[in-house]
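A.B. asks: can't give you the sequence, but here's the structure:
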């Protein structure tokens, strides 16, 4: 695992200002979808985009450019300046949009070069968090560095936007910063498309009493780290799998999700006779009939779930786990299966319980599909790195994020990063498991 020694650096923050829409916007109360109302999504997801200095051009100050673009994009995305509240009577979320509301904006400067922080690549999260501020609402932070580079921190309510929705907003912000008068994709609210009123009690995959346990859960001391997986390591594992499956091809996501799930299970020292659940996100925008319109930025994802005995995950052939994930991805996501999911969510909302459990669960999300590192340009070239910040969801340790590597690391071209959160006592064991892949010792894994 690539690591960089944390170095003290000073971030000088100015006072928070509220950036308002450059034009008048509606004053209204917006309802959210059943999926948006899922209590497990009620948090602010934070990311940091890293932009190095552009030696060929001298554009305007990034703070001024982004602040102006924010005021323009809020004409189209004015709900993001609204106030989100659960109604005291029915417990449903409502978004209160006020014409004079704004989005918190923080300008800051750091007394070092981005290169001295390795462009935040695998940097200590405690250091990285200095580049954002914690607020219970959406926010934008821009921090200049002495080299001329800068970072953009963004906090978005997951109740209002999923990953694709947040990426859509971020692209729109960049487009308006680059001089366009309106976004290429205009935002669509229409949360009624994923709204149901008839609850349906979900069928349980497994009794919670039979889920695998660990003496490390619930965790008292959680650490968050990135692990770099080179393209060569991925190719070796794919080749070994093809040799044992008569030429069957599996995606990088499928094989690495299986490998990481096993490494996590072993590092947590979970009981082998307990059940474990693997899950991942799948975009449903094109699976409903009629389709969700382009521009919809609310939550619109499915979570295929697989259950298996811990012994099979930890000690069985890795190929079986890969096949299980691949087969789950191939299953048709139909309009009916999506509506069943929504009815299940409605049942959880009415019962005021969270639908997920932390114990025995590993949840994967693939941010490479968002294409935010290479495609979004505010006038200084594409981003060179993107960092997710940990948030208090799923007990911290269930979520694994697959990401594009930092573009400043030439050795990682074509590779992948995985962001993991584990109890401190388990991280060393996780690294040992991942290092087996790095060393190319794959033949005994299949």
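C.D. replies: Sure, I can see it. Since this is a predicted model, take the numbers as computed values, not measurements.

A.B. asks: Going by C-alpha atoms from here, please, whenever you check contacts or count neighbours.
C.D. replies: Fine.

A.B. asks: what's downstream of the one helix or strand residue 164 maps to, the next helix or strand?
C.D. replies: Using DSSP states H and E, residue 164 sits within helix 163-177. As assigned by DSSP H and E, the chain's next helix or strand after helix 163-177 is strand 222-229.

A.B. asks: Pull the distance from that following strand to the chain's centre.
C.D. replies: How far strand 222-229 lies from its chain's middle: 14 Å, per C-alpha atoms, centre = their mean, to the nearest Å.

A.B. asks: Need the contact partners of the helix or strand that comes right after it.
C.D. replies: As assigned by DSSP H and E, the chain's next helix or strand after strand 222-229 is helix 231-243. With C-alpha atoms under 8 Å, 6 or more residues apart in numbering as the contact definition, helix 231-243 has outside contacts at 248-250, 252, 255-256, 319, 412-416, 437-440, 442-443, 446.

A.B. asks: Against which helices or strands is the helix holding residue 164 packed?
C.D. replies: If contacts are counted by 3 or more C-alpha pairs under 8 Å, 6 or more residues apart in numbering; DSSP states H and E, helix 163-177 sits against helix 62-73.

A.B. asks: ok, structure two:
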């Protein structure tokens, strides 16, 4: 097989490599994969193997690479699986995991004499991919690539960019961010305030141990998790503009747009919807705005889906659980024209939110069962998701606000670009305002929208942007 990296543009010709470090967990030797212990993955984890999470942070003061390296080694002592390699060769989901080989995490340092800090891109675009050492999913699946990579780009005249990538197979977005917090804390000789990570996959709600594949499939069908043909699913995804390489089933890099919803407009959305919190208001707003703007006929299905975390609370997983524990759940099986005001949308979605929280462990169990049974089954309409005919709303404000706390000794980032996920609507905190000194999250939110390229062309029109920003059409 041709290595997937051949599909990429390769190193930027302007860059000069200054250093190439491999950071390993301390007090542990490198071990051949054949002899290394296996950190098992859940069936859900294995299903996320093709996906890679990324984040890019801009630091006005130049990062000290020695401090980064020292902190990374210490953090890998807590997260040894990130220094290992995927092993998916043995049949059976229970035999798949990460071999704790301590092959290490590559930390590469480059200098770009043509890139001034003040000229850095202000949002994800094709250009920002060069700040990442992106490990393509095919190489990850073959065990030929690290599950975590880091790259530092030193800018002309001072300032740095830190770009990181993590395989979705080892964790979801919250685990990703908590590892980065652990790294930054370790660089300052501190511990994560929540303690050490938890890797035990048996803590996740699972099907009964004696359930056969046939029993799991029957249970899934009864719950509406019916199997969808993989070929048809992929065809729908490609037709909508999703790609297979280098990102798997994601719209092309730079496709998404960022819309700023200022606090004054957030206030108007809360008042018009009668929502009790920002998440309710934003969920109602995103559905109604996209129903208005996507040129779908009245009566066309437009499900609302939210992402529910299995962590926290009396019945949830530990906050420091490192693995996939967030699931997409339908909060409204609705169609265009069902609602005409924000208050109606809020009332329509509220029972779905309550059900999602009450049944989150059940949904985690069903998701696990689907992967174990080899079923492409989901609570939501996966075909509509692939086509981008859905409002999948993932509120990540509190999680990704922590990106601004990643201080490696020179202060936190002035801008943190969160992972470019498959989410159709991703909510992130507002960025810091250097003119006023307002910190991240002080002035509303940023809404990242990622729909088929043909739809995005319309959404980028000024009238559409104003509607999405809550400046017009609030009713």
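C.D. replies: Cool, got the structure. Predicted, not measured: the structure shown is a model, and the values here were computed from it.

A.B. asks: Let's see which of the contacts of helix 231-243 of the first structure end up in strands.
C.D. replies: residue 416 (DSSP state E).

A.B. asks: Report the buried members of the contacts of helix 231-243 of the first structure.
C.D. replies: 250, 255-256, 319, 412, 415-416, 437-438, 442, 446 (16 or more other C-alpha atoms under 10 Å).

A.B. asks: can you put those residues in a markdown table and add distance to residue 24 of the first structure?
C.D. replies: Converted to a markdown table, those look like this (distance: C-alpha to C-alpha, whole Å):
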| residue | distance to residue 24 of the first structure |
| --- | --- |
| 250 | 50 |
| 255 | 50 |
| 256 | 48 |
| 319 | 57 |
| 412 | 46 |
| 415 | 46 |
| 416 | 43 |
| 437 | 55 |
| 438 | 55 |
| 442 | 60 |
| 446 | 60 |
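
A.B. asks: need the longest strand for the second structure.
C.D. replies: Across the second structure, the longest stretch assigned as strand under DSSP E is strand 105-116.

A.B. asks: what comes up buried for it?
C.D. replies: 105-112, 115.

A.B. asks: Please compute how far that strand lies from its chain's middle.
C.D. replies: For strand 105-116 of the second structure, the distance to the chain centre is 24 Å (C-alpha atoms, centre = their mean).

A.B. asks: which helices and strands sit right next to the next helix or strand after it?
C.D. replies: Using DSSP H and E, the helix or strand that follows strand 105-116 of the second structure in sequence is helix 137-141. Under the contact definition 3+ C-alpha pairs under 8 Å, 6+ apart, helix 137-141 of the second structure sits against strand 85-87.

A.B. asks: To what extent does the strand it packs on diverge from the first structure after superposition?
C.D. replies: Strand 85-87 of the second structure, aligned to the first structure and superposed, deviates on average by 2.0 Å (mean C-alpha distance after the TM-score superposition for the first structure).

A.B. asks: The helix or strand following that strand corresponds to what range in the first structure?
C.D. replies: On the C-terminal side of strand 85-87 of the second structure, the nearest following helix or strand under DSSP H and E is strand 97-99. Here strand 97-99 of the second structure aligns to the first structure at residues 95-97, judged by TM-score structural alignment.

A.B. asks: what lines up against residue 319 of the first structure once you look at the second structure?
C.D. replies: By TM-score structural alignment, residue 319 of the first structure lines up with residue 343.

A.B. asks: Show me the contact partners of the longest strand of the second structure.
C.D. replies: So strand 105-116 of the second structure is contacted by 14-24, 65, 69, 82-83, 146-158 (C-alpha under 8 Å, 6+ apart).

A.B. asks: same question, stretch 421-437 of the first structure
C.D. replies: Against stretch 421-437 of the first structure from outside (C-alpha under 8 Å, 6+ apart): 1, 216, 219-225, 233, 237, 260, 263-264, 266-268, 396-400, 442.

A.B. asks: thinking again about what came up before, from the buried residues of strand 105-116 of the second structure, pick the one nearest residue 122 of the second structure.
C.D. replies: residue 115 (13.5 Å; C-alpha to C-alpha).

A.B. asks: circling back: once aligned to the second structure, how far is the match of strand 97-99 of the second structure on average?
C.D. replies: Stretch 95-97 of the first structure versus its aligned partner: 2.9 Å mean (mean C-alpha distance after the TM-score superposition for the first structure).
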